[in-house]
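> Quick check, what structure comes out for this input:
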Amino acid sequence: MTEAPFTYQADAFKVAIDCIVFGFDQNELKLLLIHRNFEPAQGNWSLMGGFLSINESLSDGAKRILYQLTGLQDIYLEQVYVFGDVDRDPVERVLSVCFYALIKIEDYDEALGNSHDAHWFPVQQRPELIFDHEQMIEAALSRLRRRAGYQPIGFELLPEKFTMMQLLNLYEAIYEREFDVGNFSKKILSLGILVKTNEKLRGESKKGSYLYSFDQASYDNVKEKGFRIIG
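Take a look at the predicted model:
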């Protein structure tokens, strides 16, 4: 007698992608939020997100959503965590895969953002958010701080050329603490991953401040040895 093939039943539920978009305005770490335009919680502040299509991977879904809402491609993107509490969405069962992205604010398509009612907020002055989006932001900040300590992902938030003070301001914004200017500069320069240009930015000092750029090739040569940018 032939045994019947094994079958199983599974409940249907939706998979959402929520994206925490960080930017830096040379002074503060910022977060891009939108006014939710559908129920539930219509009109409240929300992360950028959408539902995963059946024929795309998680990362492809996140890239699609970010492009639709920011006009940007080829940006730093990292999966953080899956949020799956049974009652996290008051209407139906939805699992949300959380990503964070790092973008240069000056490259952001502001007109496109306005069409989605998107606004930048300082991370520490963000409004109340829907559902478990606050937990998502805290998880993303924790991951960002860990990564920024030993990988040069912070440069994704800076213009191509930047001053040492701008770089210092960025790391102080990420870690929410002050660093000694001299020690910070000495540590960063000792890593050998910056190129000092002959250009200066006027305004930071009477003589102007030299501009630097991140050297990807030098980083690729030394990253296997292991080093820490902060700590």
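
> C-alpha from now on. contacts and neighbour counts both.
OK.

> so the closest residue to residue 181 other than its chain neighbours is in which element?
Nearest residue to residue 181, sequence neighbours excluded (C-alpha to C-alpha, 6 or more residues apart in numbering): residue 168, at 7.4 Å. Using DSSP states H and E, residue 168 sits within helix 164-175.

> Show me what that helix is packed against.
With contacts taken as 3 or more C-alpha pairs under 8 Å, 6 or more residues apart in numbering; DSSP states H and E, helix 164-175 sits against strand 29-35, helix 133-150, helix 181-190, strand 209-214.

> Please provide the structure for the following sequence as well, for comparison with the first:
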Amino acid sequence: MSENSLSSFSSHVDPATTPDNVIKALSIDNLIFGLDHGQLDILLIKHREGISAGRWALPGGWIRYDENLRDAASRHLLELTGVSDLYLEQLKTFGRVDRFPNERVVTVSYYALVSAEDYDLAAGHNAADACWFNVRALPELIYDHAEIIQYGIEQLQQNVRRRPIGFNLLPEKFTLLQLQELYESILGTKLDKPNFRRKIMKMGLLASCDEKQTGVAHRAAKLYRFDEQAYNTLMEKGFSFEI
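The predicted model follows:
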């Protein structure tokens, strides 16, 4: 492969200007799920240049020889979207032979759950744009990114039933309706309101903030917060979280 073709090949994914410093057959892709007004979103970028210019993708790129995998994931997220200080968990490695055009590239995916309203996006480097999209109304994506997202959603649906990870998607103070909308958005199904509230309150994982919503047209609802200390104490006693 010529130097020019290598430069073109690298520019569609990674903002780095020194292709010789990256592992050319290994990349990173980030799945950042965020909740926005009861809607489950995912963070995508639009590529500015290269063979995928003008198309939407997961934020990611090449891994440098001198950085750890999670460091590479964090770097790309910051450079491409302006989002930082996230705890990223490794999701899965995707290595289908034909997943990348004309090259053999394996990608390691990372994911995080956040409250979308807490982050201001700022597209940078070879990203022309960075936006939140409803996971059920995605634009056409490059390569196998739709497959990666679908896998991420399926894992999220399984995990959110067994662990209280969904609280990461909510603001610090939330209503029971917001909590129910969160689970409905992730699971893609309508939940029975009385049953859901009874089950959640019976777990003893919510602490009252002794506050109510403000600035709403409807009757103000009570605000709660996730009591992590109570959860840890229950786990030591063999507590099983299940929605």
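
> Any chance of the helices and strands packed on helix 164-175 of structure 1 in a markdown table with distance to residue 93 of structure 1 as columns?
Listed next are those as a markdown table, based on distance: least, C-alpha to C-alpha, whole Å:
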| stretch | distance to residue 93 of structure 1 |
| --- | --- |
| strand 29-35 | 22 |
| helix 133-150 | 16 |
| helix 181-190 | 47 |
| strand 209-214 | 44 |
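
> Figure out which of those is closest to residue 126 of structure 1.
Closest to residue 126 of structure 1 of those is strand 29-35 (C-alpha to C-alpha; 7.7 Å).

> Between helix 164-175 and the closest one, find me the angle.
60 degrees (axes from the mean of the first three to the mean of the last three C-alpha atoms, to 10 degrees).

> Mean distance between strand 29-35 of structure 1 and structure 2 after superposition?
Here strand 29-35 of structure 1, set against structure 2 after superposition, deviates by a mean of 1.0 Å using mean C-alpha distance after the TM-score superposition for structure 1.

> so that strand matches what in structure 2?
Using TM-score structural alignment, strand 29-35 of structure 1 lines up with residues 40-46 of structure 2.

> Let me see the ranges of the strands in structure 2.
For structure 2, strands defined by DSSP state E occupy the ranges 22-36, 39-47, 56-57, 60-64, 89-94, 106-115, 127-134, 206-212, 222-226.

> Of these, which is nearest residue 78 of structure 2?
strand 60-64 (9.9 Å).

> just to revisit the earlier point, so which of the strands of structure 2 comes closest to residue 151 of structure 2?
Comparing these by their distance to residue 151 of structure 2 (C-alpha to C-alpha), the top pick is strand 89-94, with 8.9 Å.

> Structure 1: matching residues for that closest one?
Under TM-score structural alignment, strand 89-94 of structure 2 corresponds to residues 78-83 of structure 1.

> who touches residue 69 of structure 2 in this structure?
Residues near residue 69 of structure 2 by C-alpha atoms under 8 Å, 6 or more residues apart in numbering: 28, 63.

> So what does it match up with in structure 1?
Checking with TM-score structural alignment, residue 69 of structure 2 has residue 58 as its match.

> if I look at the residue nearest the centre of structure 1, how far off is residue 31 of structure 1?
Nearest residue to the geometric centre of structure 1 (C-alpha atoms, centre = their mean): residue 101, 2.9 Å. Residue 101 of structure 1 sits 10 Å away from residue 31 of structure 1, taking C-alpha to C-alpha, to the nearest Å as the criterion.

> so what sits against both of those two?
Common neighbours of residue 101 of structure 1 and residue 31, counting by C-alpha under 8 Å, 6+ apart, are 20-22.

> Now neighbour count and distance to residue 96 of structure 1 too, for those residues, in CSV please.
Output for these, formatted as CSV (neighbours: other C-alpha atoms under 10 Å; distance: C-alpha to C-alpha, whole Å):
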residue, neighbour count, distance to residue 96 of structure 1
20, 25, 12
21, 22, 16
22, 25, 19
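
> Cheers, nothing more for now.
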